[in-house]
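> pasting the structure only:
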């Protein structure tokens, strides 16, 4: 996977604009522009931004070192996937989901991930499940608390949920979850440091892993679903920064 870093700059005190590095490889312009822009958007912590983030097609094409056509095509695809939206005579902006939309996404994710957990207990190897526990080795009791290394824990948290879906071994499930999780990744990064979610999160994760190790199909399914719905409840109660 390519590594792309994005920054936000203000222009004349107005809406924020996105800055990206030029593409090193100019093959398959549309696909590479799409991948680069999507990765940058996901990395922006959009829910921490006080203003809308505007995407300047001309500036992005110059930054990426390509013509405006692949950028325009990439923008169209990103708009279909719900990451950006175009406003007539104003431009294209990164989408900030409403509270209702975020909660609905989490509810759907809860259903998908709980199904994946069920499939893991029936089909995954002991070695695959053991790798889930290894993710949290440095955060367990007696080691560094998750809130002490919040950025690191946030990435492990995201990796854990992606791995649960992948380990289910159902290709259709993976495809259904892919873009949904990309949207959720942004809200997970924002919420993990709120209240005491980091500490509670690792306890939930370890309980889920224990149920998977025990091949407790019903228990793993319930634990995964309740963990996701706990995030939905947190958003409903505390995410006042969402409309």
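Everything's here; your move. Predicted, not measured: the structure shown is a model, and the values here were computed from it.
> drop to CA atoms for contacts and neighbour counts, all remaining ones
Will do.
> ok, the residue lying closest to residue 23 once chain neighbours are set aside - contacts?
Residue nearest to residue 23 in three dimensions, not counting chain neighbours: residue 64, with 5.0 Å by C-alpha to C-alpha, 6 or more residues apart in numbering. Shown in contact with residue 64 (C-alpha atoms under 8 Å, 6 or more residues apart in numbering): 20-23, 33.
> one more: residue 221?
Contacts of residue 221 (C-alpha under 8 Å, 6+ apart): 114-115, 117-118.
> mind putting these into JSON lines with distance to residue 127, neighbour count and secondary structure?
Converted to JSON lines, the contacts of residue 221 look like this (distance: C-alpha to C-alpha, whole Å; neighbours: other C-alpha atoms under 10 Å; DSSP: H, G, I helix; E, B strand; the rest coil):
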{"residue": "114", "distance to residue 127": "20", "neighbour count": "25", "secondary structure": "helix"}
{"residue": "115", "distance to residue 127": "20", "neighbour count": "22", "secondary structure": "helix"}
{"residue": "117", "distance to residue 127": "15", "neighbour count": "30", "secondary structure": "helix"}
{"residue": "118", "distance to residue 127": "17", "neighbour count": "21", "secondary structure": "helix"}
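> this protein: strands as residue ranges?
6-10, 16-20, 53-55, 84-87, 91-94 (DSSP state E).
> sorry, back to before: got a winner among the contacts of residue 64 for most neighbours?
residue 33 (25 neighbours; other C-alpha atoms under 10 Å).
> hang on, that one packs against residue 70?
Yes. The pair residue 33 and residue 70 passes the contact test of C-alpha atoms under 8 Å, sitting 6.6 Å apart.
> any idea which of the contacts of residue 64 is closest to residue 96?
Distance to residue 96 across these (C-alpha to C-alpha) is lowest for residue 20, with 19.8 Å.
> can you tell me the closest non-neighbouring residue to the closest one?
residue 6 (5.0 Å).
> report the contact partners of that neighbour.
When contacts are counted by C-alpha under 8 Å, 6+ apart, residue 6 touches 18-21, 40-41, 43-44.
> ok, structure two:
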């Protein structure tokens, strides 16, 4: 566990949320490795807080699938398995293919501007080589697509999977060789949706998610 655990204090958030956000960020960015134990006392000392907000944060992280409780050992950072990845991406692929198709059908001028802005910010993030920034701008790009559907239920379901998806998203953006492919897929996807090509948008989105799955599985196997 790193000695440098950055706490981003926010006067508008309760301490337990600040601790949760700090630990969550450390997990999804890989500062805490899969399988690493999370000791309440050690974390409390590093964060300069009592054990209570740490314990509450760990429980919340467990609910989101980022932490698992091991009998007689305690909390550990959840490992990324090929089965978990496939389960999450099967669901994500179906939802995002539908979103791409609906977005292409319902695209308006306001959303087109937002999509263009999100694509530009994604390009800038790719150029920066900052993996966290790439992952966040990737989220923003896809959020514009979800918004374009105008389907509140679809957006709600996707948001419920957001945390699980984010961890895998960070895993595939770590592969720098994949960045050019990722950017080109975003460009193709945006063009198809803006031009109202529903079927093309769906196919591009499917290929986009499939490529991510293959990239992460390859990375998992190399790490093991």
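Received, thanks. Model, not experiment: these values are computed from the prediction.
> follow-up on the earlier one: rebuild the strands of the first structure as TSV, extending it with distance to residue 208 of the first structure.
Shown next, in TSV, are the strands of the first structure (distance: least, C-alpha to C-alpha, whole Å):
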stretch	distance to residue 208 of the first structure
strand 6-10	34
strand 16-20	38
strand 53-55	37
strand 84-87	34
strand 91-94	34
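> wait, which of these is closest to residue 151 of the first structure?
For residue 151 of the first structure, the closest of the strands of the first structure is strand 6-10, at 17.2 Å, according to C-alpha to C-alpha.
> give me the distance from the closest one to the chain's centre.
20 Å (C-alpha atoms, centre = their mean, to the nearest Å).
> would JSON lines of the contacts of residue 6 of the first structure with distance to residue 146 of the first structure be doable?
Output for the contacts of residue 6 of the first structure, formatted as JSON lines (distance: C-alpha to C-alpha, whole Å):
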{"residue": "18", "distance to residue 146 of the first structure": "31"}
{"residue": "19", "distance to residue 146 of the first structure": "31"}
{"residue": "20", "distance to residue 146 of the first structure": "31"}
{"residue": "21", "distance to residue 146 of the first structure": "32"}
{"residue": "40", "distance to residue 146 of the first structure": "25"}
{"residue": "41", "distance to residue 146 of the first structure": "25"}
{"residue": "43", "distance to residue 146 of the first structure": "21"}
{"residue": "44", "distance to residue 146 of the first structure": "22"}
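> which one among the residues you listed gets closest to residue 180 of the first structure?
residue 41 (14.3 Å).
> grab the nearest non-local neighbour of the closest one.
Closest to residue 41 of the first structure by C-alpha to C-alpha, 6+ apart is residue 94, at 7.3 Å.
> number of nearby residues for the one you found?
Using other C-alpha under 10 Å, residue 94 of the first structure has 22 other residues around it.
> residue contacts, it?
Taking C-alpha under 8 Å, 6+ apart as the criterion, residue 94 of the first structure is in contact with 41, 46, 52-55, 83-85.
> ok, 7 Å please
53-54, 83-85 (C-alpha atoms under 7 Å, 6 or more residues apart in numbering).
> just give me the match in the second structure for it.
In the second structure, residue 94 of the first structure lines up with residue 77, judged by TM-score structural alignment.
> residue 44 of the first structure too?
Under the alignment (TM-score structural alignment), residue 44 of the first structure maps onto residue 30.
> distance of that match from residue 113 of the second structure?
34 Å (C-alpha to C-alpha, to the nearest Å).
> counterpart of residue 65 of the second structure in the first structure?
Using TM-score structural alignment, residue 65 of the second structure pairs with residue 82 in the first structure.
> tell me where the second structure has helices.
Taking DSSP state H as the criterion, the second structure contains helices spanning 15-28, 40-47, 51-63, 82-106, 109-128, 131-149, 152-160, 162-173, 179-194, 198-223.
> for stretch 101-121 of the second structure, buried residues please.
Residues 101-107, 111-112, 114-116, 118-119, 121 are the ones in stretch 101-121 of the second structure that count as buried (16 or more other C-alpha atoms under 10 Å).
> now for the residue nearest to residue 42 of the first structure when sequence neighbours are not counted, how many residues are close by?
In space, and not counting its chain neighbours, residue 42 of the first structure is closest to residue 186: 6.2 Å by C-alpha to C-alpha, 6+ apart. Using other C-alpha under 10 Å, residue 186 of the first structure has 20 neighbouring residues.
> got it, and the one 10 residues further on?
Burial of residue 196 of the first structure is recorded as 11 neighbouring residues (other C-alpha under 10 Å).
> check residue 194 of the second structure too.
Residue 194 of the second structure has 21 neighbours, counted by other C-alpha under 10 Å.
> gap between it and residue 163 of the second structure?
Counting by C-alpha to C-alpha, the gap from residue 194 of the second structure to residue 163 of the second structure is 28 Å.
> residue 183 of the first structure -> the second structure?
By TM-score structural alignment, residue 183 of the first structure lines up with residue 164.
> re earlier: out of the contacts of residue 94 of the first structure, who's nearest residue 110 of the first structure?
For these, the residue nearest residue 110 of the first structure by C-alpha to C-alpha is residue 83; the value is 21.0 Å.
> now the closest one: how far from residue 186 of the first structure?
11 Å.
> ok, now residue 233 of the first structure?
Residue 233 of the first structure is 17 Å from residue 186 of the first structure, by C-alpha to C-alpha.
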